[in-house]
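**Q** sequence? don't have it. structure:
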């Protein structure tokens, strides 16, 4: 469990923790792989959120997932980009969260993920929490803790 004083400092700028869905690049589960490839390449993201027509979270997709589907025995079959849709290759087992401000859970999950998808109780996509933003909070806390609290040895 995180100490309450550390938790309080980590949450100092909690409004920056979650990037709202309206600002996050997404693709639809029914989009072709060439569309997803273009979005990933143009926006320079490693991985993006996949949603359905009702704005429900369905998974994640990356360039590596697309490339893996296009691999032939000796080459990459680029002509296959239009033969598949995002739903054919996306990752569906990535963790999601409902509380963007649960610092302890988010820290634990962000060890292996660059961002966490935030959903509501009906799986509607609400935004993402990035490792970068949480690390900014950690950085602020470790550099300013002694300005707010006096530390005594036990």
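**A** Received the coordinates, thanks. These numbers come from a predicted model, not from an experiment.
**Q** hey, let's count contacts and neighbours off CA atoms from now on
**A** Fine.
**Q** start to end distance for stretch 72-89?
**A** 15 Å (Cα to Cα, to the nearest Å).
**Q** Kindly report the same for stretch 19-26.
**A** Chord length of stretch 19-26, first to last residue, is 13 Å (Cα to Cα).
**Q** Pull out the buried residues from it.
**A** Going by neighbour count (16 or more other Cα atoms under 10 Å), the buried part of stretch 19-26 is 19, 21, 26.
**Q** So which of the residues you listed sit within strands?
**A** Those of the buried residues of stretch 19-26 mapping onto strands are 19, 26, per DSSP state E.
**Q** Would you format the buried residues of stretch 19-26 as TSV with distance to residue 80 included?
**A** Supplementary listing: those in TSV, determined by distance: Cα to Cα, whole Å:
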residue	distance to residue 80
19	33
21	30
26	21
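**Q** report the longest helix in the chain, please.
**A** Criterion DSSP state H: the longest helix present in the chain is helix 131-148.
**Q** So what touches that one?
**A** For helix 131-148, the external contacting residues (Cα atoms under 8 Å, 6 or more residues apart in numbering) are 6, 9-13, 16-17, 107, 110, 113-115.
**Q** Comparison target, given below:
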């Protein structure tokens, strides 16, 4: 279990961890792979959310998922970029969280994920919590813990 003081300070800053969905780059599940390829190339993110027409999270998409469709045995072909849609290659087994989220759970999940999609109860995409933003929160604690709390060293036990 996470230390109560650290949990309290993290919860105080929880709203700063989430990047709102309307400013997160995403693609539609019905977009062509060509469109998604261009989006991923221009924004330089490793993965982006895939949404349906009603802004429900459907999966995640990365550049390697797209380029794998272009690789043949002896050649590289761009034809699949126009023949396939995002939903044909996206990752659908996605770990998500709901807001308000449990900070300790987020810390565990961010060990293996650079970001976590945040969804409403009906699956609507509302944003992402990134490892980077949480690390900023930990940095804040490291610099401000002794400004808010009396921190003393416990005596060693014999």
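**A** Received the coordinates, thanks. In this text, all values refer to a predicted model and were calculated from it rather than measured experimentally.
**Q** what's the TM between chain one and chain two?
**A** After superposition, the two chains reach a TM-score (TM-score structural alignment, normalised by the length of the first structure) of 0.94; 154 aligned residues with a Cα RMSD of 1.3 Å.
**Q** circling back to that earlier point, starting at the chain centroid, how far to the longest helix of the first structure?
**A** Offset of helix 131-148 of the first structure from its chain centre (Cα atoms, centre = their mean, to the nearest Å): 20 Å.
**Q** That helix maps to which residues in the second structure?
**A** Aligned by TM-score structural alignment, helix 131-148 of the first structure falls on residues 131-148 of the second structure.
**Q** neighbours of residue 71 of the second structure, just the number please.
**A** The number of residues packed near residue 71 of the second structure is 13, by other Cα atoms under 10 Å.
**Q** List the contacts of the residue nearest to the spatial centre of the first structure.
**A** The centroid of the first structure falls nearest to residue 115 when counting by Cα atoms, centre = their mean (2.7 Å). Contacts for residue 115 of the first structure (Cα under 8 Å, 6+ apart) come out as 128-131.
**Q** As a markdown table, these with distance to residue 95 of the first structure and neighbour count would be great.
**A** Shown next, in a markdown table, are the contacts of residue 115 of the first structure (distance: Cα to Cα, whole Å; neighbours: other Cα atoms under 10 Å):
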| residue | distance to residue 95 of the first structure | neighbour count |
| --- | --- | --- |
| 128 | 12 | 22 |
| 129 | 12 | 24 |
| 130 | 13 | 20 |
| 131 | 14 | 20 |
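**Q** In the second structure, what residue spans correspond to strands?
**A** 18-20, 27-28, 47-51, 57-62, 97-98, 115-119, 125-130.
**Q** Redo the ones you listed as TSV? Include distance to residue 153 of the second structure.
**A** Shown next, in TSV, are these (distance: least, Cα to Cα, whole Å):
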stretch	distance to residue 153 of the second structure
strand 18-20	34
strand 27-28	51
strand 47-51	43
strand 57-62	45
strand 97-98	36
strand 115-119	34
strand 125-130	32
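**Q** and of these, who's closest to residue 37 of the second structure?
**A** Set against residue 37 of the second structure and scored by Cα to Cα, those come closest in strand 57-62, at 8.7 Å.
**Q** quick revisit: ok and the longest helix of the first structure relative to strand 115-119, angle-wise?
**A** For helix 131-148 of the first structure against strand 115-119, the angle by axes from the mean of the first three to the mean of the last three Cα atoms, to 10 degrees is 100 degrees.
**Q** what's the average distance of helix 131-148 of the first structure to the second structure?
**A** Helix 131-148 of the first structure, aligned to the second structure and superposed, deviates on average by 1.3 Å (mean Cα distance after the TM-score superposition for the first structure).
**Q** Nice, that's everything, thank you.
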